[in-house]
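Take this sequence and fold it.
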Amino acid sequence: MTSFAYRKLSVYQKALQWVIDVYGLYKKFPDYEKFSLASQVRRAAVSVTSNIAEGMSRTSNKEIAHFLEISYGSLMETQSQLEIAQLLNYITKETLDEIDPKTEEIARMLSGLKSSKMR
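This next block holds a predicted model:
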């Protein structure tokens, strides 16, 4: 891929919108959480798109797959943290239910892209 070609990937575009959605949820956290769980949520969410971009800049399929795995892990980390936020009543169950399908779709897309690089 050429530089910035990752921007054309559907999974990158969906993950970018997902990060914006997650940042919207962050605003619902109480002020005392801004430097703990909320900060962790933001870092993990941003890591999803960052690792897609970094991975797609690599030349070997093994390296690309490695960064896609990291991206997938960050996606699951964020999801877990959002579940904790819901249990702590920082976000509602309905809010979590709205983001779940987006997370699942990105997870499937990352898995598919990784599989295509492993062939």
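
contacts and neighbour counts: CA atoms only from here.
Noted.

those helices in the protein, which residues are they?
Along the chain, the stretches classed as helices by DSSP state H are 10-26, 37-56, 61-87, 93-118.

looking at those, which is closest to Phe4?
For the helices of the chain, the distance to Phe4 is smallest for helix 37-56, at 7.8 Å, taking CA to CA.

so the closest one versus helix 93-118, what angle?
In terms of direction (axes from the mean of the first three to the mean of the last three CA atoms, to 10 degrees), helix 37-56 departs from helix 93-118 by 20 degrees.

so how far is helix 37-56 off the chain centroid?
Taking the mean C-alpha point of helix 37-56 and that of its whole chain, the gap between them comes to 6 Å (CA atoms, centre = their mean, to the nearest Å).

One more, please, to line up against the first structure:
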Amino acid sequence: MEKFNFEELKVYQKSLMLIDEVYKQTRHFPKEEIYGLTSQFRRAASSIALNISEGAGSTNPEFRRYLQIALNSVKECVVCVEIAKRQSFIKKDDYDKFRNNLAELSKMITSLMKYLNK
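Take a look at the predicted model:
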């Protein structure tokens, strides 16, 4: 099976791992959150990978624009995980894991954006 170039990017692979974790955790959110926080968190996490893939292979300025959108979605996930913690939907260790993964993803995206500026 042939791969697309963006699938080789570590930042893309890391974003897929985040999506897996978001889906795993949100399965346990209250049912009344299905159209609220659950949906928002899943869409924000998916947006990261989707924007990385959509921008890859474009011109550097265009790819940077998509990466900025992905970075904004990382920030959105930070807020979602904060709400989830405050509402006791996730445990402290899961919260910490999310925060660390989001911080790492943010750094990876920012580094790629800086690389594309060269």
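
tm score of chain vs chain?
Once the chains are laid over each other, their TM-score by TM-score structural alignment, normalised by the length of structure 2 reads 0.93; 116 aligned residues with a CA RMSD of 1.1 Å.

With distance to Ser3 of structure 1 as extra columns, can I get the helices of structure 1 in TSV?
Shown next, in TSV, are the helices of structure 1 (distance: least, CA to CA, whole Å):
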stretch	distance to Ser3 of structure 1
helix 10-26	14
helix 37-56	9
helix 61-87	14
helix 93-118	18
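
Just put these in JSON lines and tack on mean neighbour count.
Formatted as JSON lines, the entries for these read as follows, by neighbours: other CA atoms under 10 Å:
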{"stretch": "helix 10-26", "mean neighbour count": "18"}
{"stretch": "helix 37-56", "mean neighbour count": "21"}
{"stretch": "helix 61-87", "mean neighbour count": "20"}
{"stretch": "helix 93-118", "mean neighbour count": "15"}
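
Please tell me how far the residue lying closest to Ile91 of structure 1 once chain neighbours are set aside sits from Arg42 of structure 1.
Distances taken as CA to CA, 6 or more residues apart in numbering put Ala85 closest to Ile91 of structure 1, at 6.0 Å, once the chain neighbours are dropped. When distances are taken as CA to CA, to the nearest Å, Ala85 of structure 1 and Arg42 of structure 1 turn out to be 13 Å apart.

again with Glu94 of structure 1
Here Glu94 of structure 1 is placed at a distance of 20 Å from Arg42 of structure 1 (CA to CA).

what's the answer for Arg58 of structure 1, then?
Arg58 of structure 1 is 25 Å from Arg42 of structure 1, where distance means CA to CA.

likewise Val19 of structure 1?
Using CA to CA, one obtains 8 Å as the distance from Val19 of structure 1 to Arg42 of structure 1.

Repeat that for Glu83 of structure 1.
As defined by CA to CA, Glu83 of structure 1 lies at a distance of 14 Å from Arg42 of structure 1.

With Asp100 of structure 1 instead?
Remark: distance between Asp100 of structure 1 and Arg42 of structure 1 (CA to CA) = 16 Å.

can you check His66 of structure 1 too?
From His66 of structure 1 to Arg42 of structure 1 the distance is 22 Å (CA to CA).

Also Leu87 of structure 1?
Distance, Leu87 of structure 1 to Arg42 of structure 1, using CA to CA: 18 Å.

Nearest spatial neighbour of Lys114 of structure 1, chain-adjacent residues omitted?
Skipping the residues right next to it in sequence, Lys114 of structure 1 comes nearest to Ala65 by CA to CA, 6+ apart, at 5.1 Å.

Could you double-check that the one you found lies in contact with Gly55?
Yes: Ala65 of structure 1 is within contact range of Gly55, at 7.2 Å (criterion: CA atoms under 8 Å).
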